[in-house]
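Participant: Give me the fold of what follows.
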Amino acid sequence: MLRLEGLALATVGLVGQIWLGTGWWAFVLAAIAPDLSILAYLGGRRLGSILYNLVHVTPGPLVLGALAVSTGDRLLGSFALAWLLHIGIDRALGHGLKYASSFHDTHLGRIGRAPI
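Facilitator: Alright, predicted model coming up:
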């Protein structure tokens, strides 16, 4: 069910972007940007998992989207939709929120190769 929910989020992000009709360059950059949060792992697993998770949950893009609608800012709307797309693709592929124990331990199960 969570993977299907992720697919729905990704679909909303993509279809919303097509409907919005703003430039694709900003959309693509914004879709990749949440993964820059992986750099927080340089500060340790606990900090990394907290910051990574903060940008991989839906409240952020939903608030940004509401702000975009209330101000009529289409570029901001594009960023919000790209962020939703990113989260949706991650969930659809089985990449969940991270536990501090390991980057590979997620709320959707373990990702990557099995430990030796």
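
Participant: contacts, neighbours, all on C-alpha from now
Facilitator: Will do.

Participant: Tell me where this structure has helices.
Facilitator: Listed in chain order, the helices of the chain (DSSP state H) span 2-20, 24-32, 45-54, 59-71, 74-92.

Participant: what angle separates the third one from helix 59-71?
Facilitator: Right, helix 45-54. Relative orientation of helix 45-54 versus helix 59-71 (axes from the mean of the first three to the mean of the last three Cα atoms, to 10 degrees): 40 degrees.

Participant: Next, the second sequence, to be compared with the first:
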Amino acid sequence: MNQRLIKAEGFMFAVLAAVLYFSNGYSWLLFLLLLFLPDVSMIGYAVSSKTGAYVYNAAHTYILPLLLLLSGYLLSIEWPVLISFIWIVHIGLDRMLGFGLKYTSDFKDTHIQKL
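Facilitator: Got it, this is the predicted structure:
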């Protein structure tokens, strides 16, 4: 895969989500407190590499935060929207820095590069 393209995509998602988050006047403190929450998914590696990869990848794909964002907008509920923006920023920053989705072989094997 093209590393530069994936990193650029991550950067764009992170910037867009951050701009949308802060333009809505959401809290800086909440942003900082929740920004690294998706990394708690690494706990799956305590069970096995396979479990860890599945749990980590579930928390580091855009699917869940985009579904949360959509549900927040459709139901006019603010908290899913702000959480999804923070979550998207996290995923985007990870991609931008080269931390990709994990293969089941090892934590350091990602779809972007071997760390």
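
Participant: just to revisit the earlier point, can you tell me which of the helices of structure 1 is most buried?
Facilitator: With neighbours taken as mean count of other Cα atoms under 10 Å, the helices of structure 1 reach their highest mean count in helix 74-92, at a mean of 25.

Participant: Just give the nearest non-adjacent residue to Ala18 of structure 2, would you?
Facilitator: Setting aside the residues directly before and after it, Ala18 of structure 2 is nearest to Val89 in space (Cα to Cα, 6 or more residues apart in numbering), at 6.2 Å.

Participant: Mind telling me what that neighbour corresponds to in structure 1?
Facilitator: Counting by TM-score structural alignment, Val89 of structure 2 lines up with Leu85 in structure 1.

Participant: My guess is that match contacts Leu9. True?
Facilitator: Yes: counting by Cα atoms under 8 Å, Leu85 of structure 1 does reach Leu9; the two are 6.1 Å apart.

Participant: could the helices of structure 1 go into JSON lines alongside distance to Arg110 of structure 1?
Facilitator: Shown next, in JSON lines, are the helices of structure 1 (distance: least, Cα to Cα, whole Å):
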{"stretch": "helix 2-20", "distance to Arg110 of structure 1": "14"}
{"stretch": "helix 24-32", "distance to Arg110 of structure 1": "22"}
{"stretch": "helix 45-54", "distance to Arg110 of structure 1": "14"}
{"stretch": "helix 59-71", "distance to Arg110 of structure 1": "24"}
{"stretch": "helix 74-92", "distance to Arg110 of structure 1": "13"}
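
Participant: Out of those, flag the one nearest Ala100 of structure 1.
Facilitator: For the helices of structure 1, proximity to Ala100 of structure 1 was assessed by Cα to Cα; helix 45-54 is nearest, at 4.8 Å.

Participant: Could you check how far the closest one is from the centre of its chain?
Facilitator: 14 Å (Cα atoms, centre = their mean, to the nearest Å).

Participant: Quick check: that helix compared with structure 2, mean distance?
Facilitator: Superposed on structure 2, helix 45-54 of structure 1 shows a mean distance of 0.3 Å to its aligned residues (mean Cα distance after the TM-score superposition for structure 1).

Participant: what's that helix aligned against in structure 2?
Facilitator: Using TM-score structural alignment, helix 45-54 of structure 1 pairs with 49-58 in structure 2.

Participant: Name the residues that touch the matching stretch?
Facilitator: Defining contact as Cα atoms under 8 Å, 6 or more residues apart in numbering, one finds that stretch 49-58 of structure 2 is touched by 39, 41-46, 64, 101-107.
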